[in-house]
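# have a look; sequence and predicted model below, questions after that.
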Amino acid sequence: MGDETEPAGESVEVTVPAGDAGGRVDKALARALPDWSRQRLKVLFDDGKVCVNGSTVAGKVKVAEGDVIALFLPESPSTKVEPMPVPLEILFEDEHLVAVNKPCGMVTHPGAGVVPPTLCHALLAHTDGQLAFAGGEERPGVVHRLDKATTGVIVFAKTDEAYYGLVKSFSERLTKKEYLAIVAGSPQLEAGSILEPIERDLHNRTRMAVREDGKPAHTDWRVVQRLNEHHCLIHCRIHTGRTHQIRVHLSHLGMPLYGDSTYGFRPRHGAEWPENFFLHARQLEIPHPISGQKLVISAEPPEAFEMQVKKFAQ
């Protein structure tokens, strides 16, 4: 496949699942790492920073089930985030915090494999630099996050006092978080709760998984609409905030998010892969970090989400 040498530096490893066996390595990585941009992956291939079973490979090389893909990352030159003007839909703002309707495809904060602008960059520009730095220069204002493809309500702290107040509310579960999801599957029940613990997948460190030794996780769900024989619109309320919690729990129940290849979605009968999965943070209820007054912040699903619902319901 190439040279039997591995570049030095921090690495990320992915084990090829059965569903990607026989396909190209670049396609397998794009599905395993949905938060990574294709351009970022292409640069790593071009720079010889991708190996399969210890051998440097090009993106077109085919992989087999169980192959280990390793990406070797260059060191980050700086952690400081600079303002970058980007149009945003502001849902609520005062001198203490700002809530945004996060668009699909925008990452919450900088990190490995992330190409700016992120919400942090955009909000630094919007607030003229008035975001809390109590959590570190690399994540100004961040108190919680949404995945790259997830849309909807997200809040940022503008002062350190607000930052600590918001972190306290999230950690003590004083928030009420509601989501809408389009899933592939048709559950027998109309509603239910899942309390399966979640932890890192032992075979793929970029994924989470239901594990007996995991951290407690609690998701309530109900069917909003049975769109057709194979797809449903689901409402979720999460009582905990584990990484990828809704994606993991719904997949565990046999109804992965439509388009979420990381957690088991596969197109039916050779249909095309959706560009993104469909998960929307519909509403966040939280005490104001300074006044304690209840804030209820809502956002309607984006047009692409609504169009997909209508398409399945036809």
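Noted; the coordinates are in hand. Numbering: from 1, shown residues only.
# going by C-alpha atoms from here, please, whenever you check contacts or count neighbours.
Noted.
# OK, contacts around the residue lying closest to Pro274 once chain neighbours are set aside?
With C-alpha to C-alpha, 6 or more residues apart in numbering as the criterion, Pro274 has its nearest non-adjacent residue at 5.2 Å, and that residue is Gly259. Applying C-alpha atoms under 8 Å, 6 or more residues apart in numbering, we find Gly259 in contact with 265-267, 273-278.
# got another, please set it beside the one above:
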Amino acid sequence: MENKRSYKVEERAGLRIDRYLAEELPELSRSYIQKIIKDGGVSLSGKPLKANYKVNPGDVIELVLPPAVEPEIQPENLPLDILYEDKDVIFVNKPKDMVVHPSAGHTSGTLVNGLLYHCKGELSGINGVMRPGIVHRIDKDTTGVLIVCKNDLAHNQIAEQLKEHSITRRYRAVVCGNLKADEGSVDAPVGRHPVDRKRMAVVSRGGKRAVTHYRVLERFGEYTYVECELETGRTHQIRVHMASIGHPLLGDEVYGRGKSSFRLQGQVLHAMILGVVHPSTGEYLEVEAPLPGYFAEVLEKLRKGC
């Protein structure tokens, strides 16, 4: 079934239509949008547009997305760092540069591919064939612990704890600058950036409440080693919140200060501790992922004043 959408141009007039739609639909690649345009799926007043058309204020752009076809996700024998596992849940230490679950145009090499092989397909099906077992995510370049559910009962119970903000989630990060206070909180709503739709931002309208608590662990003058605890779990929350108070994460090329001298691959952010009430036993279970090598090296260099 075709998916029809319309967009009234109120901001970003003058952009090419392919770029405008790429910002409105960050989940789709620009090349895919260009293909839709080429196939006649984007129109204005009933007339198909070309990719180089520049949008004007008041334009009502009509977009027809082709029917979604979910690919079959294949199990893959990938190296996984299993921190804890039982019949209901599995805690995995995700490395850098690994995507959590498949998406359009990216169906292999993900954590889900590896889990399908490791668990022999025994993962909860609530989130569909693209995200079996997945109840929460961390970014591709963020390392650390994730919980994955093997059955629907466990999935529902962990999802409810996430909804109630009762799960313990503590991260380690290195931020730019010297934080004034030893601890504090950022309570600011997070939503899509009003101009760059591929980014998140602290927004005054349309966002969801987001709360991050932080605590200084070590100071290095130009940088600070901190622990961040999530009260809520919004997309890019820690990265956006710390940037909003003038202390973006070291290595964060999206919300930070560009490339650093540390030759990093993305932000220095690690999901270190995850605690939940076990869905079967009812007992509190807390799992810790040790700092990865790259993070330890950054701290060693900072301690030496490099």
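Noted; the coordinates are in hand. Keep in mind that this is a model prediction, so the values were computed, not measured.
# hmm, back to that, columns neighbour count on top of the contacts of Gly259 of the first structure, output as TSV?
Converted to TSV, these look like this (neighbours: other C-alpha atoms under 10 Å):
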residue	neighbour count
Phe265	21
Arg266	19
Pro267	13
Trp273	15
Pro274	13
Glu275	10
Asn276	18
Phe277	25
Phe278	26
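# ok, those vs Gln39 of the first structure, which is closest?
Of all these, Glu275 has the smallest distance to Gln39 of the first structure: 15.2 Å, by C-alpha to C-alpha.
# okay, now the aligned residue in the second structure for Val248 of the first structure: neighbour count?
Here Val248 of the first structure is matched to Val240 in the second structure, going by TM-score structural alignment. Using other C-alpha atoms under 10 Å, Val240 of the second structure has 24 other residues around it.
# again with Lys87 of the second structure
12.
# that one touches Val148, doesn't it?
No. With contact defined as C-alpha atoms under 8 Å, Lys87 of the second structure does not count as touching Val148 (11.2 Å).
# ok, back up a step: let me know the closest of the contacts of Gly259 of the first structure to Leu91 of the first structure.
Checking those one by one against Leu91 of the first structure (C-alpha to C-alpha), the nearest turns out to be Phe278, at 20.6 Å.
# ok, now which ones touch the aligned partner of that closest one in the second structure?
Using TM-score structural alignment, the equivalent of Phe278 of the first structure in the second structure is Val268. Applying C-alpha under 8 Å, 6+ apart, we find Val268 of the second structure in contact with 142, 173-174, 249-252, 295.
# the contacts of Gly259 of the first structure into a markdown table, with extra columns for secondary structure and distance to Glu10 of the first structure?
Putting the contacts of Gly259 of the first structure into a markdown table (DSSP: H, G, I helix; E, B strand; the rest coil; distance: C-alpha to C-alpha, whole Å) gives the following:
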| residue | secondary structure | distance to Glu10 of the first structure |
| --- | --- | --- |
| Phe265 | coil | 29 |
| Arg266 | coil | 31 |
| Pro267 | coil | 34 |
| Trp273 | coil | 31 |
| Pro274 | coil | 31 |
| Glu275 | coil | 29 |
| Asn276 | coil | 28 |
| Phe277 | coil | 28 |
| Phe278 | coil | 31 |
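# need the max-distance pair from the contacts of Val268 of the second structure.
Largest pairwise distance in those, by C-alpha to C-alpha, is 13.7 Å, between Asp252 and Phe295.
# cool, thanks, talk later.
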